[in-house]
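Novice: Following is a predicted model, sequence given first.
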Amino acid sequence: MSVTLTQEPDRPHVAHLRLDANELNLLSLELAHDVRDAIESTPAAVSVLTIAASQPDNGVRGLTAGLDLEWARDLTPHEGQDLLVAFYDMIQAIRDLEAVTVCGCGTYTLGVGFELAMACEFRVTTDDATLGLPEVNVGLPTVIHGGLLLRLVGEGIANELIYRGDPIDGARASELGIVTDSVAVDEYTDTMDDLVSDLAVKSPHVLTLQKRVMNRFRSNGLESGMAGSIGDIGRAFGSYDQREAMAAFLEDREPEFEEP
């Protein structure tokens, strides 16, 4: 299969979505649907989801080089709109997921793949990765979730990346705050693993509640989102995980959470 979703046997609250469609994981309508279906099939018990390309044994691969231009260049306006709807639904599925998402950008992530990465909570890449939104250079404007760049870096840098269409490397993306971590190629896998492990030891129940709160901030606006989060946080009190986490902190030990 070109898209797979697996849960870890020892940490079932951690799952991994992997793309292995073609050499560069170029995206088409069908692949966008497959990715969306995989995301939407994520079990409710999963609180941490990684999204990346299947990695070769001898190196690091990029997530996707973006749209398959050979496939897309002769699309009609109607077909183009169908494609954009599919891309919107794919990325929105990530944003609406109640699991915390970690995107492995690898050595390249471009176009709609870069938009997908920006929809995740965390992004990890290599220092020399090729990242960006080159749509303007291939006859298309950057649309839909390209707007997430405004929240990450503000209008000035977003204008530079979108209007010029020039890629940046991972080190520059890290300086700008677009990615969480940018590391040498030989440190990439360990960095991904360490980040996932940091998240995996948190209470799955609390991570899910936190993601729900963050989604409210995004969808309802900050003021109403803050007010609406009271119920979610209130429900955390009295849970086993809340009491265990506080007890472990006070006793200076690692918490032992319930299985999701």
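Specialist: The structure has been received and is ready for your questions.

Novice: only C-alpha atoms for contact and neighbour calcs from this point on.
Specialist: Fine.

Novice: Show me what whichever strand or helix holds Ala38 is packed up against.
Specialist: Assigned by DSSP states H and E, Ala38 belongs to helix 29-40. Under the contact definition 3 or more Cα pairs under 8 Å, 6 or more residues apart in numbering; DSSP states H and E, helix 29-40 sits against strand 3-7, helix 77-96.

Novice: just how off-centre is the helix or strand just after the last one within its chain?
Specialist: Looking back up the chat, that one is helix 77-96. Next along the chain after helix 77-96, taking DSSP H and E as the criterion, comes strand 100-110. Chain-centre distance of strand 100-110: 7 Å, with Cα atoms, centre = their mean, to the nearest Å.

Novice: Please name every helix or strand in contact with strand 100-110.
Specialist: strand 48-53, helix 112-118, strand 122-132, helix 188-200, helix 204-220.

Novice: deepest of these, which one?
Specialist: helix 112-118 (a mean of 26; mean count of other Cα atoms under 10 Å).

Novice: sorry, back to before: looking at the helices and strands packed on strand 100-110, which is nearest to Leu69?
Specialist: Leu69 sits nearest to helix 112-118 of all the helices and strands packed on strand 100-110, at 12.1 Å, using Cα to Cα.

Novice: which outside residues touch the closest one?
Specialist: 63-67, 87, 91, 94, 103, 105, 109, 123, 131-133, 145-146, 148-149, 178 (Cα atoms under 8 Å, 6 or more residues apart in numbering).

Novice: If we use 6 Å, what do you get?
Specialist: Helix 112-118 has contacts (Cα atoms under 6 Å, 6 or more residues apart in numbering) with 64, 66, 91, 103, 145-146.

Novice: List just the nearest of those to Ala248.
Specialist: Distances from Ala248 to the contacts of helix 112-118, taken by Cα to Cα, are shortest for Cys103, at 30.2 Å.

Novice: if we can go back for a sec, next, format the helices and strands packed on strand 100-110 as a markdown table and append distance to Leu161.
Specialist: Below are those laid out as a markdown table (distance: least, Cα to Cα, whole Å):
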| stretch | distance to Leu161 |
| --- | --- |
| strand 48-53 | 23 |
| helix 112-118 | 12 |
| strand 122-132 | 7 |
| helix 188-200 | 25 |
| helix 204-220 | 23 |
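
Novice: ok, structure two:
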Amino acid sequence: MSVDIRADGAVLTVTLDRPEKLNALRGEDIEALRAGIGELGGARAIVFRGAGGRAFSAGVDVTEFLALDSPDAAREFISALRAMLADVRRAPVTTLAVIDGACVGAAFELALACDLRVVTTRSRLGLPEIRLGIPSVVDASLLQQYVGLGVAKDLVLTGDLLEATDPRLAGLSTRLVDPSDLDRTTEELLARVTGHTPTVLAAQKRLFETWQNTTLEQGIEISVEEFAGVFEAGETRTALHRYGVEHGITPG
């Protein structure tokens, strides 16, 4: 297993730790990622990073694909990847991909599944699967929402990797930074997103998934219930009271 998972207060850091292979993922790593995501404890954010300074991750190790000797084996492998990415997307806390270097294939899908992405200017991103004779699937379907359908088709059909600074990827990075600013920017962003109540984080994350998968009217209807539901939690009233005190606001 080449995944290191460490909890530090409100932040759970998941490091893809196979630098000699550009942090390429094997089946066991995908399972370890899913297990780690399921053990949040008191975390209010999950950070995904790559070890070694050269790559976030080169995606799935090609030897894993070479070992798939039947459609059933292929379906089992991609279903495990799908489940892991769904867990990232649906996590009840903020998820953040910290990308420095290559971010390719399934690792790019992992970044797309995250809520936020801090990306260095020396990073390169793409979906080269078509060059291997296999399609880009699962959370690659999110790409067009970030960069538009035309650019998504360009990336997928050519299999090209683009520099993070390429204007076509302008909608992808939450923060695009010089490598020297990566850690500072990550810490500043984490400070902004970990101070919220677990109740509101979980509600907001559910709503993102709802908005992704329902009509506008259905999403609005469900959001009304989510809004009402957070008032069942005492921490909602505590947060409201604290905000009022900090800003000199009293109930009308």
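Specialist: Cool, the structure landed. These numbers come from a predicted model, not from an experiment.

Novice: tm score of chain vs chain?
Specialist: TM-score for the superposed chains, counting by TM-score structural alignment, normalised by the length of structure 2: 0.88, backed by 246 aligned residues with a Cα RMSD of 2.3 Å.

Novice: nearest to Glu40 of structure 1, of the helices and strands packed on helix 29-40 of structure 1?
Specialist: helix 77-96 (6.5 Å).

Novice: That closest one: how far from the chain's middle?
Specialist: 16 Å.

Novice: which parts of that helix are buried?
Specialist: For helix 77-96 of structure 1, a neighbour-count test (16 or more other Cα atoms under 10 Å) marks 83-84, 86-95 as buried.

Novice: Just want the angle from it to strand 48-53.
Specialist: Angle of helix 77-96 of structure 1 versus strand 48-53, following axes from the mean of the first three to the mean of the last three Cα atoms, to 10 degrees, is 140 degrees.

Novice: how distant is stretch 205-217 of structure 1 from the center of its chain?
Specialist: Its chain's average C-alpha position is 15 Å from that of stretch 205-217 of structure 1, according to Cα atoms, centre = their mean.

Novice: looking at structure 2, where would I find the counterpart of it?
Specialist: Mapped onto structure 2 using TM-score structural alignment, stretch 205-217 of structure 1 covers residues 199-211.

Novice: Tell me the residues of structure 2 aligned with the helix holding Ala38 of structure 1.
Specialist: Going by TM-score structural alignment: helix 29-40 of structure 1 matches residues 27-38.

Novice: since we're on the alignment partner in structure 2 of Leu150 of structure 1, how many residues are nearby?
Specialist: Alignment note (TM-score structural alignment): Leu150 of structure 1 maps to Gln144 of structure 2. Burial of Gln144 of structure 2 is recorded as 13 neighbouring residues (other Cα atoms under 10 Å).

Novice: how close does the one helix or strand Gln144 of structure 2 maps to sit to structure 1?
Specialist: Of the helices and strands defined by DSSP H and E, Gln144 of structure 2 is found in helix 143-147. Its aligned residues in structure 1 lie a mean 1.5 Å from helix 143-147 of structure 2 after superposition (mean Cα distance after the TM-score superposition for structure 1).

Novice: Name the residues of the helix or strand following that helix that are buried.
Specialist: As assigned by DSSP H and E, the chain's next helix or strand after helix 143-147 of structure 2 is helix 149-158. Residues of helix 149-158 of structure 2 classed as buried by neighbour count (16+ other Cα under 10 Å): 152, 155-157.

Novice: which residues of structure 1 does the following helix or strand past helix 149-158 of structure 2 align to?
Specialist: As assigned by DSSP H and E, the chain's next helix or strand after helix 149-158 of structure 2 is strand 161-163. Aligned using TM-score structural alignment, strand 161-163 of structure 2 spans residues 167-169 in structure 1.

Novice: what does stretch 111-131 of structure 2 give?
Specialist: Going by TM-score structural alignment, stretch 111-131 of structure 2 sits over residues 117-137 in structure 1.

Novice: end-to-end on the matching stretch?
Specialist: By Cα to Cα, to the nearest Å, the extent of stretch 117-137 of structure 1 from end to end equals 20 Å.

Novice: Stretch 14-28 of structure 1 too?
Specialist: 28 Å.

Novice: Contacts made by that stretch with the rest, please.
Specialist: Under Cα under 6 Å, 6+ apart, the answer for stretch 14-28 of structure 1 is 2-8, 46, 48-54, 64-68.

Novice: Could you find the closest non-adjacent residue to Pro204 of structure 1?
Specialist: In space, and not counting its chain neighbours, Pro204 of structure 1 is closest to Ser47: 5.3 Å by Cα to Cα, 6 or more residues apart in numbering.

Novice: count of residues packed around that neighbour?
Specialist: Ser47 of structure 1: 28 neighbours (other Cα under 10 Å).

Novice: list the contacts for Ala58 of structure 2?
Specialist: 22, 24, 103-104 are the contacts of Ala58 of structure 2 under Cα under 6 Å, 6+ apart.

Novice: which residue in structure 1 lines up with it?
Specialist: With TM-score structural alignment as the criterion, Ala58 of structure 2 matches Ala65.

Novice: State the distance from its match to Ala184 of structure 1.
Specialist: Separation of Ala65 of structure 1 from Ala184 of structure 1 (Cα to Cα): 20 Å.

Novice: Next: Val100 of structure 1.
Specialist: For Val100 of structure 1, the distance to Ala184 of structure 1 - Cα to Cα - is 24 Å.

Novice: Looking at those two, which is more packed in?
Specialist: Val100 (25 against 15).

Novice: on that earlier part again, among the buried residues of helix 149-158 of structure 2, which two are most distant?
Specialist: Ala152 and Leu157 (8.4 Å).

Novice: Can you get me the start-to-end distance on stretch 169-180 of structure 2?
Specialist: OK, stretch 169-180 of structure 2 end separation, Cα to Cα: 21 Å.

Novice: For that stretch, list every residue counted as buried.
Specialist: Those would be 169, 172-173, 175-177, 179, for stretch 169-180 of structure 2 by 16+ other Cα under 10 Å.

Novice: could I get the helices and strands packed on helix 29-40 of structure 1 as a markdown table with distance to Ser197 of structure 1?
Specialist: As requested, the helices and strands packed on helix 29-40 of structure 1 are exported to a markdown table (distance: least, Cα to Cα, whole Å):
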| stretch | distance to Ser197 of structure 1 |
| --- | --- |
| strand 3-7 | 14 |
| helix 77-96 | 20 |
